[in-house]
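Novice: Output the structure for:
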Amino acid sequence: MRSLVVLATLVFTTAASSAPVPKDVGQPVLYFSVREGDQSVFEVTGSSGTYDLTETVTKVVAKDGCMWVTVERRATKTTTVVYQVSAKGVSRVATNDQELAEPHALLKVPTKAGDTWTAKADTPTGPSTVYTAGKEEKVDVPAGKFMAIPIEGKITAQNGNGRIAIRTSWYAPNVGIVKMVYKVGDGVETRTLKSFKPGK
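Specialist: Below you'll find the model as predicted:
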């Protein structure tokens, strides 16, 4: 009987030690898509109607301990945005080949509900954005269900009229934004992820 127990123990130990290690083990969690060819399609609904917005990762470069990710955005017009992605978060660093004076921090990781930070405008005369992190929650969109961190960005107009724009974006691991709600006055625009297709 004892020999059977010893044999069973050896078999279990050998199988456990030889089991393949998942590729994601030990890898940092990135709240953005960082593979060339990754494509996200969003449905955008607002005052101008409903239309699709397609974002495709066209280039990824490892630099300074980060991934520099170029995204082509196609809707009513085409724009190109470069993001700096790492285990510390996501920042916008360039738009349409115009490099920003400093990275605009969109998401900081790790973060907890109530954390705040301020990011300067993309242009020298633009207003800063005050970001506040929410608690991670489940988000249900046409592309599926995601656990995502909501980040509220509040922008106050500099012309003295006190008008405030609020943009809330939900970030999911390995995908990025899965939902966005943008409010200015009585106007509301929503963006929800319709599909996500990994690159090859």
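Novice: Only C-alpha atoms from now on, for both contacts and neighbour counts.
Specialist: Noted.
Novice: distance of residue 9 from residue 18?
Specialist: Here residue 9 is placed at a distance of 14 Å from residue 18 (C-alpha to C-alpha, to the nearest Å).
Novice: Between those two, which is the more surrounded one?
Specialist: When residue 9 and residue 18 are compared for neighbours, residue 9 comes out ahead with 12 against 9, by other C-alpha atoms under 10 Å.
Novice: for the more buried one, helix, strand, or coil?
Specialist: Secondary structure assignment for residue 9 (DSSP: H, G, I helix; E, B strand; the rest coil): helix.
Novice: how close does it sit to residue 16?
Specialist: In terms of C-alpha to C-alpha, residue 9 sits 11 Å off from residue 16.
Novice: Identify the spatial nearest neighbour of the residue most central in space within the chain, chain neighbours not counted.
Specialist: With the centre of the chain defined as its mean C-alpha position, the nearest residue by C-alpha atoms, centre = their mean is residue 176, 2.5 Å away. Closest residue to residue 176 apart from its sequence neighbours, by C-alpha to C-alpha, 6 or more residues apart in numbering: residue 32 at 3.8 Å.
Novice: From residue 195, how far out is the one you found?
Specialist: Residue 32 is 15 Å from residue 195, by C-alpha to C-alpha.
Novice: Another for comparison:
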Amino acid sequence: MYHSLLAILAVAPLAAPVPKVPAKTEMYFPTKVGAKWVYVYEFKGLCGSNQEQTDEVTAVEKKGGVFWVTVRQDVHGLPNSVSQFTVSGDGVTVSGRGGRMLPDPYPWVKLPAAAGDTWEICHSEPDGKPGTRTTVYTVGTAEKVLTPAGLFTTIPVQFKKAQFGGTMWHAPGVGPVKAVIGSGGLEVTMTLKSFIPGK
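Specialist: So this is what the prediction gives:
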């Protein structure tokens, strides 16, 4: 359960009216190599101490008006996984994980965004198991989020998948600055500790 929660937050898988964000203006994820985030994970209801994760953009390729962004994620200084995102003025989509492209890419945030916007993504079961699972995403009210890295104006997106649910707060130019995901009595909070733009 512990690793499943981390996996969802690391790539995965996340509240009345949000002003319309003009398409093709702001990117809600970095598109420069060298951009680096440090996140702090806090656990409730789990055996384990808080930990830090460092993510860094290691490659960017532009195809048409879409940026394909590769991010390396390290936990405790050890390489953990690689994820790929597609980024444009239309939003941010998780396209790859663990060095492999996902058969069912899923948007983290769609632009323009307004409170109450929803979308559903049907995912194939992992490891070739038969069947599918559906994740429902709902845009919430734009809000300011204070983190150790600063104060950000964000678009919160709630998500619900099977027994998991939570919210991820997205800031322009930065990406996720906070996420909370829970299942039963278990809860993980991810907060941005620091952010360095790429060059």
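Novice: still on that earlier bit, of residue 32 and residue 195 of the first structure, which one has the most company?
Specialist: residue 32 (21 against 17).
Novice: which residues in the first structure form helices?
Specialist: 2-18 (DSSP state H).
Novice: Next, the buried residues of the lengthiest strand in it.
Specialist: The single longest strand within the first structure, with elements called by DSSP state E, is strand 49-63. Buried residues in strand 49-63 of the first structure, counted by 16 or more other C-alpha atoms under 10 Å: 52, 53, 54, 55, 56, 57, 58, 59, 60.
Novice: Show me how far it is from its chain's centre.
Specialist: On the basis of C-alpha atoms, centre = their mean, to the nearest Å, strand 49-63 of the first structure sits 11 Å off its chain's mean C-alpha point.
Novice: Not counting sequence-adjacent ones, nearest residue to residue 86 of the second structure?
Specialist: Residue 86 of the second structure's closest residue in space is residue 68 (C-alpha to C-alpha, 6+ apart), at 4.7 Å.
Novice: The one you found: neighbour count?
Specialist: Residue 68 of the second structure has 18 neighbours, counted by other C-alpha under 10 Å.
Novice: do the same with residue 198 of the first structure
Specialist: Residue 198 of the first structure has 17 nearby residues by other C-alpha under 10 Å.
Novice: Which one of the buried residues of strand 49-63 of the first structure is nearest to residue 114 of the first structure?
Specialist: Proximity of the buried residues of strand 49-63 of the first structure to residue 114 of the first structure was ranked by C-alpha to C-alpha; the top entry is residue 55 with 29.4 Å.
Novice: isn't that closest one right up against residue 69?
Specialist: No - Residue 55 of the first structure lies out of contact with residue 69 (C-alpha atoms under 8 Å); the separation is 11.8 Å.
Novice: Could you tell me which residues make contact with residue 179 of the second structure?
Specialist: Listed by C-alpha atoms under 8 Å, 6 or more residues apart in numbering, the contact set of residue 179 of the second structure reads 9, 14, 166, 167, 168, 169, 189, 190, 191.
Novice: What's the second one aligned with over in the first structure?
Specialist: What that stands for is residue 14 of the second structure. Residue 14 of the second structure is assigned no aligned equivalent in the first structure, the criterion being TM-score structural alignment.
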